[in-house]
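> Take this sequence and fold it.
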Amino acid sequence: MVAPLSAWPWENLGCFKYLLYGPFLAKVLYSRFHDQEASEYSWCLHILVICALRGLIHQIWSSYSNMLFLKRNFRIIEHGVDFKQIDKEWDWDNFIILQALIASMASYMFPFPANLPFWNTKGFIAVLTLHMAVSEPLYYLMHRYVLHGNSFFTHHHSLHHSSPVPQPFTAGLATFSEHLMLAVIIGIPILGASLMGYGSIITIYSYVLIFDFLRCLGHCNVEVVPYQIFKTIPFLRYLLYTPTYHSLHHTEMGTNFCLFMPLFDAIWKTLNGKSWELHKKIRSNLGKSGRVPDFVFLAHVVDVSAALHAPFVFRSFAALPFSPRFFIIPLWPLTLLALLMMWAWSKTFVYSFYKLTGRLHQTWVVPRFGFQYFLPFAREGINKHIEQAILRADKLGIKVISLAALNKNEALNGGGTLFVDKHPNLNVRVVHGNTLTAAVILNDLPKNVEEVFLTGATSKLGRAIALYLCRKRVRVLMLTLSAERFQKIQKEAPVDCQNYLVQVTKYQAAQNCKTWIVGKWITPREQSWAPPGTHFHQFVVPPIFSFRRDCTYGDLAAMRLPDDVQGLGCCEYTMARGVVHACHAGGVVHLLEGWTHHEVGAIDVDRIDLVWNAALKHGLRPVSSSC
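Next comes the predicted model:
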C-alpha cells in the first residue's frame, strides 16, 4: 500500500500534467486582451516566468554535469547514469508545478509581485537573514530527524536516495510530502520579507532561482568549487556547501544534513570529516587514478538534428531512440552554431561511457557532419582528426579503438588501413568491426535461403557476404556494372563455388528473389522490382525508405549488449536501449577476446563465424532474437 502523500496527485497524467499551467496562461491572455489592470494578471505571468527559469536552470546544470569532455576529471562518483535512474527521475519537475500552485494560492492571501516594488535593499537583507536564521536550521532539523526518521525515510525519503549518481535532476526527485516541506522552507524568507513590508520582485526572483541554483550545484556530481577559495577564506567552507560535501550525504547518510550551509552540521556535530580533504583531492586531482578506458568507439555527428541526441543536451531525449521531434526545430540554428564552434575547435570529445565486465568503454566523437565525409576537399582534414584520436588513444594506453560508420569509409581511409600503415608500432588495436556486421546480416538470413539479391555487392561488406554465401552454396545475384570488380571477387571464391556468384546489372534480375541484401541506397522505384513478400536486409546508411507495404524491412545490423552492462544511459542514434551498431559490438568483442591484431581493410571471411561465436559467448545477442 502506498504511504499517504508519497504519490503525486497528477502522477497518472503523464505529459498532460503541464496543462496545470493552463489557468495561469489563460489568466494572462484574458487579462491582456480585455485591458485589465496589471494587478489582475501580473502574478500569473511572474509565476510562469519563474517556472520557466527554474526549469532552464536545472537543464543547464544537467547539460554541464554531463559534458564529460570538459569536466570528467572532476567527477565525484565516476559511474555513468543508467536508464533506470533516468526513468526514475523523468518527472523531476513535479515540484515546480506544486510550488506554482502554492504560489497562486498565496497570492490571494498575501501581497504578490503586482503590489510589490521592483527592488528593495532591505528586502534582500531580510530574505538573507530569514534564510540563515530560520530556513537553514529548520531544514537541518527536519532533514535529520524527520526525513531520515525510520518510518518516513522508508516510505518517502528513500526515493531521493535511490539514485546512485547524484544529478541536477535528482534534486527534484522526491515524494509529494517532501516537496510540501521544501515549499515551506523556500516560502518562509519570501513571505516573511513581504509581510515585513520589504518584499520586491527582484528579491523573489533572486531567492527562488538562487535556491534552485544551489540545489543543482550540490547534486551536479562535478566538483566546481575551487579549493583555493576555502584556503584563502577558511570560514567560507561553513557558509557554502560543495558538490563533494553533498555527495557524501548520499553515500554516508548519517552526515552532512545541511541545506546549503555546513555551519549547522558543524554545530550539531554531523559534519563528515572527509568533506574538505575529499574536496581538495578532487579539485587538485591528487591521487585520482583518472581511469583510462579499455575501449573507445569513435563516432561522428550524423546531422544537426541528431547532434541534439547527445546526453549533455537533453538527457531524456538521448535515453530514447533518436527520431525527429517538434521541440528540436527551434533549437536547430543554435545547434548549428554550436557544431560550427566545435568544428573550429576541432577536438575529439568524450560523448558517453559505460562499463561491461568491469571494463570501461567510452564513446568519442569527431566533430564532423555526415555530409562532410563526401566532400573531396574535406577528406584530408577528417583523416587528420581520426588519426589524432587514434594517437591519443595509443598514448593513453587504450587497448581497442573501433571506427564508426563513415570514419572507416573505404574511400576515406581504406577501412582504417591508412592509419595502421602510417603508424606500424601502434599499441592500440584499430578495429572497423565490419566482420561482426557481416556476421549479423548473414545470421539474420533464413536458414533455407537458396538465392539472394545483393546491392553494394563490391563494397567491403558486400564482398564478404557474397563470398561467405557462395561457400554455403547460396546463389548470389551481385548487382554491379563493373565486370572487373565482380571477377576479382569471384576469383577469391573456391573454384567449385564460383558459379554461385552471378553478376547482374539491373534490378529486374531480382524480380523473383524474395531475399534482398541492400548495401547501396535504393529508391522506391527500384524497390518496386522486388516480388511481394520480400524482406530487405540492409547495411546501408541512411536506411532505405519503407516504401512497400507488401514487403518487410530489417534494421541496420546491431547487437544487444549483455545484461551486466553498467552506466549506460543513452541510445546509440536510432537503436533501442542497450543496442549498439554491429561495428561497435565488433570492437567490444575484439577487446573481450584479447585479440592483438588490427581489424582493418578487407574482411577476413574465414573469421566471420569465429567473431559471431565469440560475440554470443560474451553475452551479446542479435536484436532479432532478443526482442
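
> Going by C-alpha atoms from here, please, whenever you check contacts or count neighbours.
Will do.

> burial of His79, as a residue count?
Look at His79: counted by other Cα atoms under 10 Å, it has 16 neighbours.

> measure it to Asn383 for me?
Separation of His79 from Asn383 (Cα to Cα, to the nearest Å): 32 Å.

> The strand or helix carrying Pro333 - contacts with which helices or strands?
Following DSSP states H and E, one finds Pro333 within helix 332-345. For helix 332-345, the packing partners by 3 or more Cα pairs under 8 Å, 6 or more residues apart in numbering; DSSP states H and E come out as helix 304-307.

> Could you also give me the structure for this second sequence? I'd like to compare it with the first:
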Amino acid sequence: MVAPLSAWPWENLGVFKYLLYGPLAAKVLYSWIYEDSIKDLWCLHILVICALRGLIHQLWNSYSTTLFLTRNRRIKQEGVDFKQIDREWDWDNFLILHALLAYMACLIFPSLDDLPLWNPKGFITLLFLHVTVSEPLYYWAHRYFHEGYLFTHYHSLHHSSSVTHPYTAGHATFLEHLILCVVIGIPMAGSITMGYGSTSMVYGYVSAFDFLRCLGHSNVEVVPHEVFNKLPFLKYFLYTPTYHSLHHTEMGTNFCLFMPLFDAMGNTLNRNSWHLHKKISSDSGTKNGRVPDFVFLAHGVDLTSSMHAPFVFRSFASVPFSTRIFLLPLLPVAFLVMLIMWAWSKTFLISFYNLRGHLHQTWVVPRFGFQYFLPFAMEGINKRIEEAILRADRIGVKVISLAALNKNEALNGGGTLFVEKHPDLKVRVVHGNTLTAAVILNEIPKDVEEVFLTGATSKLGRAIALYLCRRRVRVLMLTLSTERFQKIQREAPADCQNYLVQVTKYQAAQNCKTWIVGKWITPRQQSWAPSGTHFHQFVVPPILAFRRDCTYGDLAAMRLPDDVEGLGSCEYTMERGVVHACHAGGVVHQLEGWTHHEVGAIDVDRIDIVWKAALKHGLRPVSSM
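Purely as a prediction, here's the structure:
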C-alpha cells in the first residue's frame, strides 16, 4: 500500500498535468484581453517565477552535462543512466505544487498585489528568517526523514538517484515538497507580514533557493577551494556540490540545506568534506582525468538532431530522435550554435558509458551532414577528424571508431588517409564497416537465392556481394560502371563469379523480393519491387517507407550488453541501448584487443570473425529482439 502523501495527486495525468497552470493563465489572459489592466497581477508573477525556476534547472542541466567543459570537475564519474532519467522524469512536479499553493495564498491575502518593487529591509529580514528558521527547520526535518518509516516510504525515492543531477533536486515525494514549501515560505511570509516585502524579494529568494539547490546536486565542483583558504569561516555558510554529494554516499552526514554550520552544530558534518572538496577543486585544472579506452567519433546530421544532445534536453536525448514541434522555435538558436561550433572547430565530448570496466566516450566533430558534401569544406573536415585522432593517440585511447560520414570514401578513403599519413599511430583507427556488413548479411534469410543490391560498388556493397556469392546467392549488382563491377567480380572465387550479375536498371529486380539498399532510392524506383519485398539498407539517410505492401529494415545496429553502465542518451534514431553497427564494430575491436587498423576496403574473410566476436561479448542484433 502506498504511504499517505507519498504519491503526487497528478502523477497519472502525464503531460496533461501542465493544464493545472490553466486557471492562472486564464486569469491573466482574461484581464489582458477584456480589462484595462491585468488584475490579480500575482497570477502573472507566479507563472513567470515557475518559468524562471524551470529555466534555472535547465541551465544547470546543460552545464553539468556539458562534458567537454566539466569532465575534470565531476565528483562522481558515473553517467546518469536511463533508469535514473525515467525515475526523475517528473522532477518538475514541485513547480506545479508551489504554483498552486502560491495562488491560494494570493486568494487569501489579496494585498499581495500592492507589494512594492523594492524594499531593502525585506532582504535583511528575509536573510535573518532564513538563517534562524528555514535552515534549522530543514536540517531537523531532513534528519527525521532519514529514520525508519519516513526514509523507507518517503525519502528513499530521492536517494534512489545514484548520481546527483540538477533534476535530482526536484525529485522527491509529495510530502517532502509540502515541507519544502514551508521552508521556502516562512522567510517570505514573515518579511511580508512585517511590512517589508517586495516583488524583487520574492523573485530573488526563490531564484537563489533553486540556484543553490541545483548547485548542490550538480555533481560538478564549481566552488574554488582557494575561497575557503582565504576566508575559512565561509565554508560554514555555503555548501558545495562535493559537500552535498557526500550526503548521498554517506547518508548519516551533511544534512544541511545550504549552511554546513548546522551540521557542525548537530555533529553530523562529514570529516572528509573539505579534504575531498580541495582535491576535486585542485585537480579540476589538470588533465589527469581517466583516459577512455574507446572513442566513437560522431558528427551532426542536421539542425534539429543537434538538439538531441544530452546537454540540451536530457529527456529528449534519452529517447530515439524524431522531429518534434516544440523544437521548431529553437531552430534559429541551433543555427547560431552551429556557426559558433563551426568557427570554434573543436571536437566535443558529449557522452560516455562504461562497459565491463572499459570507459567508452562519444566525441563529436562540429560538422553537419550537408557540410560533408561541400567541396570547399572537405579539407577542413578532414583536419578536424585528424586532430581528433591525434588527440586520442596522444592521451592513450586504444581504439577510435569513425561514424558514417567521417569515414566517407570520397572524403578520406574510409580512414586510410590518416593511417597512411601517420604510420606510427598507437590508437587503432576503425571504420566499423566489417560488423555493419555482418549485421546486414545475418539479417538475410539463409534460404534466399537472389538479392538486388544498390550501392553495389561501395565498400559495403562490394563486401556484401562477395560474401553472398560465396554462399551461392545470385547478386544483381546495380551499377553503370562495368569496369568497377568486373574488378569486384574478379575478387570472387572462380567458381562463384557467375553469381555476380551486373544490372543497370531497377526493372531487373521486379521479381526479386530481397533488396539491399546502399544508395538512396526514390519512391518511383521502389515501385519496381514486387509486393512482399523486404528492403535491407545501409544508406544514410534511410529511405522513405513508401510501399505499404513491403517491409523496411532499419539501419544496421546492435544492442549493447545488459551490463553497460551510465548510458543515458540514444544514438540518433536508435532505441535505448542500441548503437549503429560501425560504433559497435569499434567496441568489439577494443574489447578483443585487436592491434590492426580497420580502414579502407572490408576484408571479407573477417566478417564472420567479427560477427562471432560481437556475439561473444554480449552484443546482440536488434532484429532478433
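
> Could you quantify their similarity as a TM-score?
The TM-score (TM-score structural alignment, normalised by the length of the second structure) is 0.99; 624 aligned residues with a Cα RMSD of 1.0 Å.

> ok so, going back, now the helix holding Pro333 of the first structure: how far from the chain's centre is it?
Taking Cα atoms, centre = their mean, to the nearest Å, one finds helix 332-345 of the first structure lying 18 Å from the centre of the chain it belongs to.

> same check, this time on stretch 261-273 of the second structure
Stretch 261-273 of the second structure sits 35 Å away from the centroid of its parent chain (Cα atoms, centre = their mean).

> got a list of contacts for that stretch?
Stretch 261-273 of the second structure is contacted by residues 135-136, 139, 236-237, 242-243, 246, 252-256, 260 when judged by Cα atoms under 8 Å, 6 or more residues apart in numbering.

> Now the buried members of the residues you listed.
Buried subset of those (neighbour count, 16 or more other Cα atoms under 10 Å): 135-136, 139, 242-243, 246, 253-256, 260.

> Following superposition onto the second structure, what is the mean distance for the helix holding Pro333 of the first structure?
Compared with the second structure after fitting, helix 332-345 of the first structure has a mean deviation of 0.8 Å; criterion: mean Cα distance after the TM-score superposition for the first structure.

> which residues sit against that helix?
Counting by Cα under 8 Å, 6+ apart, 304-305, 307-308, 367-368 sit against helix 332-345 of the first structure.

> Let's see that with 6 Å instead.
Here helix 332-345 of the first structure makes contact (Cα atoms under 6 Å, 6 or more residues apart in numbering) with Pro367.

> what's the answer for stretch 494-514 of the second structure, then?
By Cα under 6 Å, 6+ apart, the residues outside stretch 494-514 of the second structure that reach it are 451, 469, 474-480, 489, 528-530, 533-534.

> Give me the residue at the spatial middle of the first structure.
Geometric centre of the first structure, nearest residue: Pro311, 2.5 Å, by Cα atoms, centre = their mean.

> What is the burial count for the nearest residue to that residue once chain neighbours are set aside?
Distances taken as Cα to Cα, 6 or more residues apart in numbering place Ala318 nearest to Pro311 of the first structure, at 5.3 Å, with adjacent residues excluded. Look at Ala318 of the first structure: counted by other Cα under 10 Å, it has 23 neighbours.

> these two touch, right, Ala318 of the first structure and Leu308?
No - taking Cα atoms under 6 Å as the definition, Ala318 of the first structure is not a contact partner of Leu308, at 8.0 Å.

> in the superposed pair, what's the mean gap between the longest helix along the second structure and the first structure?
Identified as the longest helix of the second structure according to DSSP state H is helix 41-64. Helix 41-64 of the second structure, aligned to the first structure and superposed, deviates on average by 0.4 Å (mean Cα distance after the TM-score superposition for the first structure).

> Mean distance of the next helix or strand after that helix to its aligned residues in the first structure, please.
Once the chain leaves helix 41-64 of the second structure, the next helix or strand it forms, by DSSP H and E, is helix 67-70. Its aligned residues in the first structure lie a mean 0.4 Å from helix 67-70 of the second structure after superposition (mean Cα distance after the TM-score superposition for the first structure).

> which secondary structure elements does helix 67-70 of the second structure contact?
Applying 3 or more Cα pairs under 6 Å, 6 or more residues apart in numbering; DSSP states H and E, we find helix 67-70 of the second structure packed against strand 348-355.

> quick one: Glu379 of the second structure and Leu330 of the second structure, what's the gap?
Taken as Cα to Cα, the span from Glu379 of the second structure to Leu330 of the second structure is 30 Å.

> residue contacts, the corresponding residue of the second structure for Ser247 of the first structure?
Aligned by TM-score structural alignment, Ser247 of the first structure pairs with Ser245 of the second structure. Under the criterion of Cα under 6 Å, 6+ apart, Ser245 of the second structure has no contact partners.

> switch the cut-off to 8 Å
By Cα under 8 Å, 6+ apart, the contact list for Ser245 of the second structure reads 75, 164, 216-217, 219.

> Understood, closing this out.
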